[in-house]
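# got a structure for you, letters missing:
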């Protein structure tokens, strides 16, 4: 180990303590590999600061020595955005020790908390105070608020409540040189210049490390109604959503699209679970209504939606949750789709956002293009149809090894799906972020002006390119990989992927 590396590690230990600074390969392994085991890297050290002051001191030390820093929360990123590259030069800064809910203001309907609080803990704290924090993600037990902010997380309730940008009133973030930006005021109106917090939300830790936030809380619903519905096709699903919003208004909390192969995959991996409906259906939706009114009235509203759908020929069959246990069982089937793909291996993940009016046509055209390229692929298609977000994930055929399928089809299929989304004024990343997996694809869907502006912001806040280097921003054509970074950084060198 070089003297500089030793000095850095000694300095880190002095800041965070011996137990919160790891520097052996075995100890660091959980922090240098993503949870799906698809991206692998190396690190100089892993540190877990316990306060914003410690984060500030760590960043100041790393900037002084030209050492890259990779921010990490729950390490649930699907795009490789929270894992260091293969150089071993970077320090991973994990926020798990900063896990305190600092304040719940039930009158102001706000919650102030540190970035290392898990989403599950944040939701539980809000409910204890009789309030709702509405962000819902399948990984809520491990993902952290800082990561949710850094990726502008969405989830299943965006249709009603919005994504993290909509749910955030203020943040605290540490800049690469150690300075602390704070807007933890909890104001819904603050027209005093640029809304700087929005720079950090969705930036995946490339501009600053979010250490705390003030989040909006909502009234806790007193009633929910859930149904699992088989529909004719995605076009019928869109029409049913329109009818649901007309009948129930803002009570429509979630409207999730699920393809037949997606449900079959989950049921095969969870034999203890059963399908909500008899028979095999090509397309289904999971509908949830919620309100502060009485349960009987909400149930009647849901039944009215289903009856209208049946009468107009949109619905093939439907099952209504008769209890909270039924509702949880329905949601479990939806939430397990992602992990079922991970267990199966060989999934090509596309996280698409499309205007709702175009979503049915997109699914049909994208499916045709994919099946022309990979005729036996299982079309695992699901997602948050209510806000135009589709997880379009062609999966290897049974009997075909994952590596073989991905080597033959990954590039062509992902480019076909992403290209179609871009041509229809959609996005190639609705909620998963960019990380390294989609970084180089941005040159095809962002204008030169957009990319230049993003680089200008990056260089202003992080002139040494030390904060989560090689993530999000593609290098300008003809630029040497080391030209925009310090000698310690390996900008442009992606983590070693082992797609499966």
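Structure's in. What do you need? Model, not experiment: these values are computed from the prediction.
# rest of the way, CA atoms for contacts and neighbours
Noted.
# and residue 235, which of the three is it?
Residue 235 carries the three-state label helix when classified by DSSP: H, G, I helix; E, B strand; the rest coil.
# nearest spatial neighbour of it, skipping sequence neighbours?
Once its chain neighbours are removed from consideration, residue 235 has its nearest residue in residue 360; the separation is 5.0 Å (Cα to Cα, 6 or more residues apart in numbering).
# give me the three-state assignment for that neighbour.
Reducing the assignment to helix, strand or coil with three-state DSSP, the entry for residue 360 is helix.
# residue 70 now?
Following three-state DSSP, residue 70 is assigned to strand.
# which residues does it contact?
Under the criterion of Cα atoms under 8 Å, 6 or more residues apart in numbering, the neighbours of residue 70 are 82-84, 90-93, 205, 467-469.
# out of these, the closest to residue 336 would be?
Closest approach to residue 336 among the contacts of residue 70 (Cα to Cα): residue 82, at 22.3 Å.
# could you say which helix or strand contains that closest one?
No secondary structure element spans residue 82, as it lies outside all helices and strands (assigned by DSSP states H and E).
# second structure follows, compare the two:
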């Protein structure tokens, strides 16, 4: 197709999209589109024909059909807070971004059945507040809860700090609505505890990063509210001791153990430098820190605080921990969690880093960290490797910070890429995954093609071809080319 013909076709598409969605629903104004073309980390910036902001599932369907007719690629976007560039278009300018932000209604909240049905654009924190108003809770949270949307969390199968007890986003979804690449609406919102009518298609869409369909709504499970919590900060000599403390906590607390996070001294120091009013929980620094949360309902809350004290007493006796404190108030508990949730922005303020969201078998994570940190720092002198996160589910965020005075951009494309390849090779050798909860996006698609199981990759490509034969849904993401 010649350049003039492409320009005419683009103009026709813009005109029809504008007519379909109106001025609030579609724009090609570069100043209005530009803010949505760069990912949260600032690592990827693309170009787009325009920005579509449909207000309903029917409008999403109609826009998808129009895109299919004109063979315009689609990049779905929720809160634009992803960590792998999965919601950012490439730089060809041949795609549109479809934002689900206007679809932000909680359609129903059933207190008796403990479910919520909501649009994809509902912000996670708003769902938390709606559930809390009914004395319920949604059991998934993360640092970006103020911007992350339900559709984005489903599309990436997000994790967070409560996976240890409640599982990933996949475990919270009991019904799903999505628009497929041909514009058909897949409606499986009604939650059925038993349904054996073939493949569980909603599970195929969860974690597919917008490559197979656009999630427009979901029915999610809720849980009874907690009556209270006890939050512990412990100082430890090593991550191996953290693993021992985890096993000890699981044995003593059982399902009252809500969260177990670990972070090394470097991460805590970075956060304390970054947050002007932050204070270290303990009187002196320790090589490793564990953040533990125990919760109780109305029947068990009175036993939680004594349980926490007994857990710590036995851990001290065993030499597992060196020091510990129990949050004296809810505000102090929140302050402890703010230290954990502020690691990524604190590191970003330090300078360039390569972030790796990896998992290995739970029982080998401590060993992996103890082996991988010195291996990376020896191979790449003057870099600093740190690991933090969700020790209890085998997922840590393995970050490698650039040497001082590194030029941002140049380092990531040079040594940074080599570091990521080295880390991913190590993870693969340890029978792990190069993406535990942040998705593949465009950041890891080549690495998945290099290291992924050939059979699994073949199945993924076959499914993609079957559902999206024109290749218009989030091209260049998740599914490696052959």
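Now that the structure is in, tell me what you want to look at. In this text, all values refer to a predicted model and were calculated from it rather than measured experimentally.
# re earlier: in the second structure, what residue corresponds to the residue nearest to residue 235 of the first structure?
Residue pairing (TM-score structural alignment): residue 360 of the first structure is matched to residue 366 of the second structure.
# surely that match touches residue 246?
No: taking Cα atoms under 8 Å as the definition, residue 366 of the second structure is not a contact partner of residue 246, at 11.1 Å.
# the strands in the stretch 201-350 of the second structure, which residues?
Secondary structure of the stretch 201-350 of the second structure (DSSP state E, counting those that start in this stretch): strands at 214-221, 223-224, 228-236, 257-264, 288-296, 323-326.
# out of those, which comes closest to residue 14 of the second structure?
Minimum separation from residue 14 of the second structure across the strands of the stretch 201-350 of the second structure (Cα to Cα) falls at strand 214-221, 20.6 Å.
# between that closest one and strand 73-77, how many degrees?
Using axes from the mean of the first three to the mean of the last three Cα atoms, to 10 degrees, one finds that strand 214-221 of the second structure and strand 73-77 are set 30 degrees apart in direction.
# mean deviation, strand 214-221 of the second structure versus the first structure?
Its aligned residues in the first structure lie a mean 0.3 Å from strand 214-221 of the second structure after superposition (mean Cα distance after the TM-score superposition for the first structure).
# quick one: that strand aligns where in the first structure?
The alignment of strand 214-221 of the second structure onto the first structure (TM-score structural alignment) covers residues 209-216.
# so which residues make contact with stretch 461-480 of the second structure?
Everything outside stretch 461-480 of the second structure that qualifies as a contact, by Cα under 8 Å, 6+ apart, is 68, 71-76, 86-87, 89, 180-182, 208-213, 439-442, 444-446, 448-449, 457, 460, 481.
# most surrounded residue in the contacts of residue 70 of the first structure?
Ranked by the number of neighbours (other Cα atoms under 10 Å), those place residue 84 first, at 36 neighbours.
# what strand or helix carries residue 385 of the second structure?
In this structure, residue 385 of the second structure is located in strand 384-390 according to DSSP H and E.
# mean deviation of that strand from the first structure?
Averaged out, strand 384-390 of the second structure is 1.7 Å away (mean Cα distance after the TM-score superposition for the first structure).
# how far does the longest helix anywhere in the second structure sit from its chain's centre?
Of all the segments of type helix in the second structure, defined by DSSP state H, the longest one is helix 3-25. Between the mean C-alpha point of helix 3-25 of the second structure and the mean C-alpha point of its chain there is a distance of 33 Å (Cα atoms, centre = their mean, to the nearest Å).
# returning to what we had before: equivalent range in the first structure for the strand holding residue 385 of the second structure?
Strand 384-390 of the second structure lines up with residues 378-384 of the first structure when matched by TM-score structural alignment.
# spit out the contact partners of the match of residue 360 of the first structure.
By Cα under 8 Å, 6+ apart, the residues touching residue 366 of the second structure are 239-240, 243.
# residue in the second structure paired with residue 140 of the first structure?
Using TM-score structural alignment, residue 140 of the first structure sits opposite residue 145 in the second structure.
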